[in-house]
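Student: Build the 3D model from these lines:
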Amino acid sequence: MELVTQTTLQKIVNEYEERTALKFKPDERFYERIEINPKRFWQLVKGKKRPTYDEAVNLTKYFDLPLTDLF
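Tutor: This next block holds a predicted model:
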């Protein structure tokens, strides 16, 4: 049996869905607001890349979390 671990950003997205009772479906406005393109965002979610400081700030502002939650 393979153990699947979630990245911190995956957990944040899941918690956002639970908190809002909405399925997270990012649109163009989302990407403009966080200043990250779709490809880069999903690389961050999947843990293939690490966010820069500015990306982390923008993500935590959007998800209304303290910056320390992303690191």
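Student: drop to CA atoms for contacts and neighbour counts, all remaining ones
Tutor: Fine.
Student: Sticking with the residue nearest the centre of the chain, tell me its helix or strand.
Tutor: The C-alpha lying nearest the average C-alpha coordinate of the chain belongs to Leu9 (CA atoms, centre = their mean; 4.2 Å). Assigned by DSSP states H and E, Leu9 belongs to helix 8-20.
Student: Could you list every helix and strand in contact with the helix or strand following that helix?
Tutor: Later in the chain than helix 8-20, the nearest helix or strand by DSSP H and E is helix 28-34. Other helices and strands packing on helix 28-34, by 3 or more CA pairs under 8 Å, 6 or more residues apart in numbering; DSSP states H and E, are helix 53-62.
Student: Second chain to compare with the first, below:
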Amino acid sequence: MKATTPNPVADAFTAYQDKIGIAFKPDQRFYDRVGINRKRFGQVFRGEKPLMSYEVKALSEFLGVPVEDLI
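Tutor: Prediction:
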């Protein structure tokens, strides 16, 4: 069994989906708005790569969560 590690980005997206009441599937408009391409976002979402500072800011603004929640 693979050990799970905390993933603040995935947790923030789960909270965002709960808040809006539907499953959110990122599309090109989302990627353009946050300035993260699809491949990079997938790596960040799965916890394979750390967020860059500009990505933290953009995701924080999009999701409406404090920056600290994504770190």
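Student: Count the neighbours of Val56 of structure 2 for me.
Tutor: 20 (other CA atoms under 10 Å).
Student: Surely it and Val67 touch.
Tutor: Yes - assessed by CA atoms under 8 Å, Val56 of structure 2 is found in contact with Val67 at 6.4 Å.
Student: just to revisit the earlier point, which positions in the helix holding Leu9 of structure 1 come out as buried?
Tutor: Residues 8-10, 12-13, 16 are the ones in helix 8-20 of structure 1 that count as buried (16 or more other CA atoms under 10 Å).
Student: residues contacting the closest residue to Ile36 of structure 2 other than its chain neighbours?
Tutor: What sits nearest to Ile36 of structure 2 in space, not counting adjacent residues and going by CA to CA, 6 or more residues apart in numbering, is Glu55, at 7.0 Å. Residues counted as contacts of Glu55 of structure 2 (CA atoms under 8 Å, 6 or more residues apart in numbering) are 34-36.
Student: Now do Glu55 of structure 2 against Ile22 of structure 2, distance only.
Tutor: Using CA to CA, to the nearest Å, we find Glu55 of structure 2 at a distance of 23 Å from Ile22 of structure 2.
Student: Just give me the neighbour total for the spatially closest residue to Arg38 of structure 2 that is not a sequence neighbour.
Tutor: Closest residue in space to Arg38 of structure 2, ignoring its immediate chain neighbours: Tyr31 at 6.6 Å, by CA to CA, 6+ apart. Per other CA under 10 Å, the neighbour tally for Tyr31 of structure 2 reads 14.
Student: That's all I had, so thanks and see you.
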